[in-house]
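Student: the sequence isn't on hand, but the structure is:
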């Protein structure tokens, strides 16, 4: 058993593919194994909190992050359904500052995305319903909660061609040009 780590267009953001064992009964896979993550160069991760969200088609959650010293790295996956998952580099000194990567995560492929501290994260649900799992490297702190406008035209994120369903909070985040990155 193992995992495969694939590079994305953003340094330090990785697509993770688990080894899946299937037969006529169904399938088995490991969602996380610290020793095997060490084998693919992600042994430094220390997950302290798991979060689960349920969303319906079109729901758009993001773009969220936590400010230092409570910044979070996230390993995200879809347990049921399919999403367009997005990470935006907020690291001021990064050559990819303000750039994004978009990947489809789904419960058939069982693929995951690792997003380190210093990135905003969001997703939009493609399937009728979705169960979305976040493994986080730091605890949630409400006072550190922050976000970036999901529809900022400078980010050029190819969101789905369906009306987004947003929370009130996600309708009011600043654009990148109005934002002083804490990373």
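Tutor: Now that the structure is in, tell me what you want to look at. Keep in mind that what you see is a predicted model, and the values were worked out from it rather than measured. Numbers count the residues shown, from 1 in each chain.
Student: alpha carbons only for contacts and neighbour counts from here, please
Tutor: Will do.
Student: buried set for the one helix or strand residue 38 maps to?
Tutor: Using DSSP states H and E, residue 38 falls within helix 34-39. Across helix 34-39, burial judged by 16 or more other CA atoms under 10 Å covers 36-37.
Student: same for the helix or strand just after it, what does it pack against?
Tutor: Next helix or strand after helix 34-39 toward the C-terminus (DSSP H and E): strand 49-56. Here strand 49-56 touches strand 129-136, going by 3 or more CA pairs under 8 Å, 6 or more residues apart in numbering; DSSP states H and E.
Student: and the angle for the strand it packs on with strand 49-56?
Tutor: With axes from the mean of the first three to the mean of the last three CA atoms, to 10 degrees as the basis, strand 129-136 and strand 49-56 are set at 160 degrees to each other.
Student: before we go on, here's another structure to hold up against the first:
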């Protein structure tokens, strides 16, 4: 009986140790599970945050594409306006053929400015697909080109007014020449009569 009791005590002690071991293992496993749950939640939060950021980036990209498309249209319209101003400049140049050398030099300067503006617009057109920073630079250069174009337009209008004034001066000269011819014809007739009288 005593041996049996000792054996039972040993078994009980073993079971207690095993139970304690299992309880520790359970607690460790439960702790690991909680850690895994926290890690999973953090990963989900990170995933949602990155997903939201990706959506925001896509929206920004679409907005940038829309802005660049509008800038492209603006550049094309500006190119059309440049062509129109170039044609007006050629017409003004033809009308200024009789003006002084200084005015011709000013036309050459105006042509250079127009060529420079056209070059700037071409550079802007090539940069229209750049990133955000390049897009901002494009807007700045475009504003400068528009300002230069406005100045060119003002110059064209100034020369147009000058041409009209020269036309008026030419009309006045034509009238004076016509009057002088009439006076000359009268004087020639008087001279003929005078010669005839002298002969008589």
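Tutor: Ah, there it is. Since this is a predicted model, take the numbers as computed values, not measurements.
Student: please state their TM-score.
Tutor: Once superposed, the chains reach a TM-score of 0.17 (TM-score structural alignment, normalised by the length of structure 1), with 62 aligned residues with a CA RMSD of 6.3 Å.
Student: circling back to that earlier point, can you list the helices and strands that the helix holding residue 38 of structure 1 packs against?
Tutor: Under the contact criterion of 3+ CA pairs under 8 Å, 6+ apart, helix 34-39 of structure 1 touches no helix or strand at all.
Student: would you map the helices across structure 2?
Tutor: For structure 2, applying DSSP state H gives helices covering 2-95, 101-126, 132-199.
Student: pick the most deeply packed of those helices.
Tutor: Highest mean neighbour count of those: helix 101-126, a mean of 16 (counted as mean count of other CA atoms under 10 Å).
Student: just want the angle from that one to helix 2-95.
Tutor: Using the same axes, to 10 degrees: helix 101-126 of structure 2 against helix 2-95 is 160 degrees.
Student: ok now helix 101-126 of structure 2, how far from the chain's centre?
Tutor: Helix 101-126 of structure 2 sits 19 Å away from the centroid of its parent chain (CA atoms, centre = their mean, to the nearest Å).
Student: quick one: that helix to helix 132-199, angle?
Tutor: With the same axes, to 10 degrees defining the directions, helix 101-126 of structure 2 sits at 160 degrees from helix 132-199.
Student: who are the packing partners of helix 101-126 of structure 2?
Tutor: helix 2-95, helix 132-199.
Student: any idea how far residue 157 of structure 2 is from residue 83 of structure 2?
Tutor: Note on residue 83 of structure 2: its distance to residue 157 of structure 2, by CA to CA, to the nearest Å, is 16 Å.
Student: still on that earlier bit, any chance of the helices and strands packed on helix 101-126 of structure 2 in JSON lines, with distance to residue 122 of structure 2 too?
Tutor: What follows is these, written out as JSON lines (distance: least, CA to CA, whole Å):
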{"stretch": "helix 2-95", "distance to residue 122 of structure 2": "9"}
{"stretch": "helix 132-199", "distance to residue 122 of structure 2": "10"}
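Student: ok, so what distance separates residue 198 of structure 2 from residue 186 of structure 2?
Tutor: Distance check for residue 198 of structure 2 against residue 186 of structure 2: by CA to CA, it reads 18 Å.
Student: er, residue 122 of structure 2 actually
Tutor: Per CA to CA, residue 122 of structure 2 is found 65 Å from residue 186 of structure 2.
Student: now do residue 167 of structure 2
Tutor: Separation of residue 167 of structure 2 from residue 186 of structure 2 (CA to CA) stands at 29 Å.
Student: what does residue 80 of structure 2 give?
Tutor: Between residue 80 of structure 2 and residue 186 of structure 2 the distance, using CA to CA, works out to 58 Å.
Student: now residue 40 of structure 2
Tutor: Residue 40 of structure 2 sits at a distance of 116 Å from residue 186 of structure 2 (criterion: CA to CA).
Student: same question for residue 68 of structure 2.
Tutor: For residue 68 of structure 2, the distance to residue 186 of structure 2 equals 75 Å [CA to CA].
Student: residue 62 of structure 2 too?
Tutor: 84 Å.
Student: which residue is the nearest non-sequential neighbour of residue 107 of structure 2?
Tutor: Among residues not flanking residue 107 of structure 2 along the chain, residue 93 sits closest, at 7.0 Å (CA to CA, 6 or more residues apart in numbering).
Student: my read: that neighbour touches residue 106, true?
Tutor: No - using CA atoms under 8 Å as the test, residue 93 of structure 2 is too far from residue 106 to be in contact (10.4 Å).
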